[in-house]
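S.K.: Here is a sequence together with a model predicted from it:
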Amino acid sequence: MNAPLAPPPLLHARKQAILAALRGLLPPHCLLSEQEDTRPYECDGLTAYRQLPLAVALPETEAQLMALLKACSALRVPIVPRGAGTGLSGGAMPIADGIVISTAKMSRILALDPLARTARVQPGVRNLAISEAAAAHALYYAPDPSSQIACTIAGNVAENSGGVHCLKYGLTLHNVMRVRMVSMDGEIIELGGAALDAPGLDLLAVFIGSEGMLGVVTEVTVRLIPKPPLARVIMASFDDVITGGDAVAEVIAAGIIPAGLEMMDRTSVRMVEPFVKAGYDTNAAAILLCESDGMPEEVEEEIERMSEVLLRAGASAIAVSGSEAERMRFWSGRKNAFPAAGRLSPDYYCMDGTIPRKRLAEVLQGIAAMEQTYGLRCANVFHAGDGNLHPLIMFDANQPGEFDRAERFGEAILALCVEVGGTITGEHGVGIEKIDAMCGQFTVNEVAAFIGVKRAFDGAFLLNPNKAIPTLDRCAAYGKRQARGGVFKFVKQVGA
């Protein structure tokens, strides 16, 4: 076996200089540089792409984080912020000559005010831990992504995460009041505040969903809401996915805003049921999960109204949770769809796009046709109420060409989302996964505006570089490539 090649002298000297600078800022246990120590950080939930970082820093305090960023800025070292690593678009994949900064050790709930209904937390606090801490006051934090048991609040801020209850209660953007962050220069910036509105430009909305490209979070103040006295879920079965998709629009058109409105097709139902035993109708072509919460009288009335709308829209069967345990079982199936995919396939590729609700049936038909085109199965689970799709493309990476086909399948789904008036991501972010799709959706002038925002926060482009926002050269090359392939139109400048 050949010995590993030694790094070039200049590269080795730079690495040692960087590590020496960082060792002066952190305790020894907060800096990892050996390959076996940095290996767990080589990717996030998008495991198809991996890269070892130069080192991993795990600051324990805001002061350490500020010092880290100042040093890296002076040394021109790229930074990749990382939460729990549950992201699915490669947003936390390291840079070879850069540092991963993990905020996992900054995991304290700093203050919880039941009267103001707010919690002030450090970036490494898990999403679910906020609700667990607030439960004693009959309060909770509403956004509930499927990874909420592990994902952190800073990661939620980076991706503007949603969850199964985002239709009624909103995304991270609607539930965060204030963010305290450190710029690449090591300076503290506070966005938002304790009031319902803050003076000046709404930079909080710019920062939420910016995928770690504008700053590193040190504190987040979130809004807490009262826990509803009662919640019940309808499981509605449909004989075909088209009818099920149309039923989603019928519920919203009836003036009903369910607490949650989720859809799963037959493939995903049969994939999940043996794993979770949620009580799903495995003979249905699709099921809808429709939740109502509030006072008992409100819930009873809304469940009755939704049941009538769903039956009128073509539901073949209706089942309503009769207890809190049964309600949780219904939701456990939906939330475990991703891990359950491993029962059917060695690998899967989870997509994320958003479309107008009225186009659900059309897009589902399009995805079914793509299964034939690419020779791969796809299980569809999604936040039907707000049109956020999560197709799970199943493949075997050990079979030559299957991963490439899965990627092309995913690109075609994103193109279809844009074609029907939607967008390429709802809550998973762009990262590295969808950076070419950005060129397919936005004009050169629009991408230039995004780059301008990035430059205003991080002029040296050291924070999470080469993620989320493509370069103009990349978009030009992508446009020419797709034009030759006859798939997409060339990306043109506005007015060109």
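M.R.: Looks like it came in fine.
S.K.: use CA for all of it now, contacts and neighbours both
M.R.: Fine.
S.K.: quick one: contacts for N380?
M.R.: By Cα atoms under 8 Å, 6 or more residues apart in numbering, N380 lies in contact with M263, M264, D265, T267, S268, L389, H390, P391, L392.
S.K.: which two of those lie the greatest distance from each other?
M.R.: Greatest spacing in the contacts of N380, by Cα to Cα: T267 and L389 (14.9 Å).
S.K.: helix/strand/coil for the spatially most central residue of the chain?
M.R.: Centroid-nearest residue in the chain: H428, 2.6 Å away (criterion: Cα atoms, centre = their mean). Taking DSSP: H, G, I helix; E, B strand; the rest coil as the rule, one finds H428 in the coil state.
S.K.: for comparison:
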Amino acid sequence: MELVAAMQRIVGAKNVIYEPHRLHVFSCDGYVAEPSLPRAVVMPTNTDEVAAVVRWLHQHKIPFLPRGAGTGLSGGAIPLNGEVIISLVKMKKLLSVDFENLRAVVQPGLVNLNLTKLITGEGYYYAPDPSSQSVCTIGGNLAENAGGSHCLKYGVTTNHIVAAKFVLPDGEVIDVGSGFGDPIGYDILGLIVGSEGTLGIATEITVRILKKPQAVKTALAMFDRVEDASNTVSAIIGAGIIPAAIEMMDQLAMQAVDKSNYHVGYPTDIEAVLLIEVDGLAAGLEEDAGRVVEICEQNHVRMVKVAGSEAERSLWWSSRKMAFGAIGRVSPDYIVQDGVIPRTKLTEVLQRIADISCESGLPIANVFHAGDGNLHPLICYDSRIPGETEKAMRVGSEVLRVCVDVGGTITGEHGVGIEKVEEMRYQFGEADLAAQLAMRDVFNPGALCNAGKLIPSPARCVEVKQARWTTGRNAAGVEG
């Protein structure tokens, strides 16, 4: 086979997978509703190899797409068109660190949390912290513009990537961004971050690293009513306090977590819990934590407690970080959604989600970054029951419509991929979408690089999504 032989010449025989039984591992990412086999999988180890692979595929008009750890939740790494997958998992080096100037250069396959582990001994860390940070890669985070629990204060991935070496879909290698200061001219890096692998492949990424804060205070607040918890979030921000994180879980999510290995002991008769963290200089942090407690008490909190030890704080955070996986203890299948809303609309939107749950008969657990309004409703269902998978997908789409209706968006960090591609029409008119397609075509004129993702084409319509809903395939996943 010419393709396999060519790829083996570039990256070596051991770095090419083409046997059908081995390709099944790469048929989907965390969104498993629409699996599709790749033509082959190629695992380069450096920029030159990536560029050579892409040039060959471009010359032979063979479609391809980049893939990281496969933790994405929107199907961005699914080879819909028989693509060759360019897997970046072997490109996992920390290439250099400049502690004095707070910069690190990494390969895209470096696991997010591993960067912090490699520099923590010097007192530094990498701030973006998706719940899947122990397995997701920085290259994947760049593609999806991933967020995380601490993005309220520290921002999402785009706020921490300053430059990148980038392989265009024809194999040309360019440098974008600037290691220091703002780049001159158009912000190409800003366009690339969050482009979901449709514009090319980042092979070296320069990131900001941060000095660890002197002190951290973490509070756990339990509320009888979701409304009181939601009002507390707005009240904290309104008081001029910018916590590092404000996370919320509802009762169904708490039940799931307490059945896992991270048992906190949440009361079964409360509606919501907030995890609130403030950090910074040690001087004055005790006062900030005290103000957070006071605001909780002003909003009818049943119980609020500041962690008395690092072990207690770690338990609370582990229960939140593992909430997505824990839902598997209360439901055989679930779909994770990713809408964003204004903070002031939390109470209204959560009520509308509860109404959708009641009308559909499908339980919905809510776990989300309350501070920046990034919701993660988990729609629970049983794929063994005929029609429930399709119903769950429709419910997810209804939830996203609600987010847009109140002035929000259809995704905060999980991306559009194929899962939400038609929901892009909830936010954008045909002229807007045409402009985005035109921009993509500047980089990817032959549509060989991850085609069919992120932006719906004019030829597609909502009926396409309806047809996909009738496939009857499971759509459960893990957070990216």
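M.R.: It's in. Here the structure is a predicted model, which means the values were calculated and not measured.
S.K.: Superposed, what's their TM-score?
M.R.: Counting by TM-score structural alignment, normalised by the length of the second structure, the TM-score of this superposition works out to 0.95. Behind it: 466 aligned residues with a Cα RMSD of 1.5 Å.
S.K.: picking up where we left off before, which of T267 and L389 of the first structure has more neighbours?
M.R.: Using other Cα atoms under 10 Å, the more surrounded residue of T267 of the first structure and L389 is L389, with 29 against 20.
S.K.: any idea how far whatever residue of the second structure lines up with the more buried one is from I341 of the second structure?
M.R.: Correspondence of L389 of the first structure to the second structure, assessed by TM-score structural alignment: L375. Taken as Cα to Cα, to the nearest Å, the spacing of L375 of the second structure relative to I341 of the second structure amounts to 8 Å.
S.K.: thinking again about what came up before, now check the second structure for the residue matching the residue nearest to the centre of the first structure.
M.R.: Aligned counterpart of H428 of the first structure in the second structure: H414 (TM-score structural alignment).
S.K.: State the number of residues packed around V162 of the second structure.
M.R.: Look at V162 of the second structure: counted by other Cα under 10 Å, it has 22 neighbours.
S.K.: Let me see the contact set for it.
M.R.: V162 of the second structure touches G177, S178, G179, F180, L189, I205, T206, V207, R208, counting by Cα under 8 Å, 6+ apart.
S.K.: Please tell me which residues of the first structure the helix of greatest length in the second structure aligns onto.
M.R.: Ranked by number of residues, the top helix in the second structure under DSSP state H is helix 388-405. Using TM-score structural alignment, helix 388-405 of the second structure lines up with residues 402-419 of the first structure.
S.K.: And stretch 4-22 of the second structure, by the same measure?
M.R.: Counting by TM-score structural alignment, stretch 4-22 of the second structure corresponds to residues 19-37.
S.K.: in that stretch, what counts as buried?
M.R.: L19, L22, R23, L25, L26, C30, L31, L32, S33 (16 or more other Cα atoms under 10 Å).
S.K.: in terms of contact, does the match of H428 of the first structure touch L142 like I think?
M.R.: No - between H414 of the second structure and L142 there is no contact under Cα atoms under 8 Å: 11.3 Å.
S.K.: if we can go back for a sec, and of the contacts of V162 of the second structure, the nearest to I85 of the second structure?
M.R.: Nearest member of the contacts of V162 of the second structure to I85 of the second structure, counting by Cα to Cα, is I205, at 20.2 Å.
S.K.: isn't there a strand covering that closest one?
M.R.: Yes - according to three-state DSSP, I205 of the second structure belongs to a strand.
S.K.: That one matches what in the first structure?
M.R.: Using TM-score structural alignment, the equivalent of I205 of the second structure in the first structure is V220.
S.K.: gap between the nearest residue to its match once chain neighbours are set aside and T373 of the first structure?
M.R.: Among residues not flanking V220 of the first structure along the chain, V179 sits closest, at 4.6 Å (Cα to Cα, 6 or more residues apart in numbering). Distance, V179 of the first structure to T373 of the first structure, using Cα to Cα: 45 Å.
S.K.: which one of the two has more residues nearby?
M.R.: Neighbours were counted for V179 of the first structure and for T373 using other Cα under 10 Å; V179 has more, 25 against 11.
S.K.: Can you tell me the element the more buried one falls in?
M.R.: Here V179 of the first structure sits within strand 176-182, counting by DSSP states H and E.
S.K.: mind listing what's buried in the following helix or strand past that strand?
M.R.: As assigned by DSSP H and E, the chain's next helix or strand after strand 176-182 of the first structure is strand 188-192. If you call a residue buried by 16+ other Cα under 10 Å, then strand 188-192 of the first structure has these buried ones: I188, E190, L191, G192.
S.K.: ok, which stretches of the stretch 1-150 of the first structure are strands?
M.R.: Under the criterion DSSP state E, counting those that start in this stretch, the stretch 1-150 of the first structure contains strands at 31-32, 55-57, 79-82, 99-102, 109-113, 118-121, 139-140.
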